[in-house]
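Chemist: pasting the structure only:
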């Protein structure tokens, strides 16, 4: 996995959006041969979606792009403003020309979660797998809802959320008791089966997770470490999230051409954004 350092999250998002655009254009997708894109939610990719919407306004078509989202809370209706269905339509799908039939998001209100997850994996396989998977990293080093203990071979399934994840996500809800206790999530293996993986991690709140992702032993103790096994993956970070890397940060190339810091800023204990 190649770490890519940017002065700010905004510049990191610009890089990722351009990468997505370049991949779609180079692929020359058709209805019979669509480009398959895996997508995350959360604050990290918002800047990416904003730029993809702008690219669409300037002529980029998503008509032959198929998407698979990473996860969804169990029990939340798609119209709930905290559901990931709502997030994706609000930030992206409603603003581009992607056909409804090309959008795939796990159904957190399914009567049969096991069947829902099995069908999701089968649908991904029916398209020949995912060409490019975008992902974020949680403050504890989880990808999607693959919490500590998630194995390398895990696939799409129902997961029960750690208290730390519930606590972090409670900031989005009026009452912490409203945070769902479980979710449907693609597995580690689902992500790593993609042809290319791009992971975003921005801000001081993600510094410890980035440090673990790049420097810890690859294990289920920090599921994001498994991304290092992928032969075509990048970790997109900014100066805040890189602040715990110490000497390693000094060796990273700053994408705007500015000098690498003589001294990285100290890790700040702040709430996740």
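Modeler: Everything's here; your move. Keep in mind that this is a model prediction, so the values were computed, not measured.
Chemist: Please make it C-alpha for all contacts and neighbour counts, starting now.
Modeler: Will do.
Chemist: Residue 217: how many residues sit nearby?
Modeler: Neighbours of residue 217 under the rule other C-alpha atoms under 10 Å: 12.
Chemist: Comparison target below:
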């Protein structure tokens, strides 16, 4: 595991963007695992800028998102499909049919989970999986617990997670209670994982996840078992590593 702490946002964002663009320039047909939330927005903005400058193309790439809320219409402003379209996809040259996000409105959610896993298997391992980390150590929407699920599954969201996401909704009552999320087994199959952590409020969970015991009570701690993880943190998130 390689851990890098950046003094400013520019270094943090550009380093993350360089990881993605280097992969795509070397392997245009790369498979990217993408994440949502506030942390990767700067990365997506930088990738759009680099694409417009002719420094990278997404035309042959395929993407797979980690998760989606259950019950939000696809065009809802807080759905992850809307997020990805607005923050990245509509501004680059990617084929929208090559962008995959779990369907949180599927009539049969268990079948949707099976179908998403099958699609991941058919396309082979993800080349670069982008991750953030929740305040409770979740990756994707794999919440802490006595056990974790390997494949894509229907996941209830813990109250702490719903409270953290409430800032994006009119009230906590509007935050979905469940998601469809890629499982930790699928995440760990990626050839490389890039974990982005921003903010002083993430410092304690970052230190626990990356240096503490490997436990399902902190799902991100399982990343210690992966052979190729790069961690990018800003000064606040990395303050306990100094």
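Modeler: Done, it's in. All values derive from a computational prediction rather than experimental measurement.
Chemist: counterpart of residue 130 of the second structure in the first structure?
Modeler: Under the alignment (TM-score structural alignment), residue 130 of the second structure maps onto residue 134 of the first structure.
Chemist: and that match, that's in a strand?
Modeler: Yes: under DSSP: H, G, I helix; E, B strand; the rest coil, residue 134 of the first structure falls within a strand.
Chemist: which residue lines up with residue 72 of the second structure in the first structure?
Modeler: For residue 72 of the second structure, the residue aligned by TM-score structural alignment is residue 76.
Chemist: Contact partners for that match?
Modeler: Contacts for residue 76 of the first structure (C-alpha atoms under 8 Å, 6 or more residues apart in numbering) come out as 82, 83, 108, 109, 180.
Chemist: Grab the nearest non-local neighbour of whatever residue of the first structure lines up with residue 225 of the second structure.
Modeler: Matched across to the first structure, residue 225 of the second structure falls on residue 229, judged by TM-score structural alignment. In this structure, residue 229 of the first structure finds its nearest non-sequential neighbour in residue 1, 7.2 Å apart by C-alpha to C-alpha, 6 or more residues apart in numbering.
Chemist: So among the contacts of residue 76 of the first structure, which ones count as buried?
Modeler: When the contacts of residue 76 of the first structure are checked for burial by 16 or more other C-alpha atoms under 10 Å, the buried set is 82, 83, 108, 180.
Chemist: any idea where the strands of the second structure begin and end?
Modeler: 2-6, 31-34, 62-65, 67-69, 99-100, 128-131, 153-156, 178-181, 192-197, 229-234 (DSSP state E).
Chemist: Would you mind finding the most buried of those strands?
Modeler: Of all the strands of the second structure, strand 67-69 carries the top mean neighbour count, a mean of 27, counting by mean count of other C-alpha atoms under 10 Å.
Chemist: and it, how far out from the chain's middle?
Modeler: Strand 67-69 of the second structure sits 11 Å away from the centroid of its parent chain (C-alpha atoms, centre = their mean, to the nearest Å).
Chemist: hmm, back to that, how far away is the match of residue 72 of the second structure from residue 42 of the first structure?
Modeler: 16 Å (C-alpha to C-alpha, to the nearest Å).
Chemist: Equivalent analysis for residue 118 of the first structure, please.
Modeler: 25 Å.
Chemist: Neighbour count: those two, which is higher?
Modeler: Of the pair residue 118 of the first structure and residue 42, residue 42 is the one with more neighbours under other C-alpha under 10 Å, namely 16 against 13.
Chemist: Quick one: map residue 217 of the first structure onto the second structure.
Modeler: Taking TM-score structural alignment, the alignment pairs residue 217 of the first structure with residue 213 from the second structure.
Chemist: give me every residue that touches that match.
Modeler: If a contact means C-alpha under 8 Å, 6+ apart, then residue 213 of the second structure has residue 221 as its contacts.
Chemist: can you rerun that using 10 Å?
Modeler: Contact analysis of residue 213 of the second structure by C-alpha atoms under 10 Å, 6 or more residues apart in numbering lists 221, 222, 224.
Chemist: and the residues you listed, which of them are in helices?
Modeler: Per DSSP state H, helices hold no members of these.
Chemist: Just give the nearest non-adjacent residue to the residue mapped onto residue 185 of the second structure from the first structure, would you?
Modeler: Residue pairing (TM-score structural alignment): residue 185 of the second structure is matched to residue 189 of the first structure. Closest residue in space to residue 189 of the first structure, ignoring its immediate chain neighbours: residue 153 at 5.0 Å, by C-alpha to C-alpha, 6+ apart.
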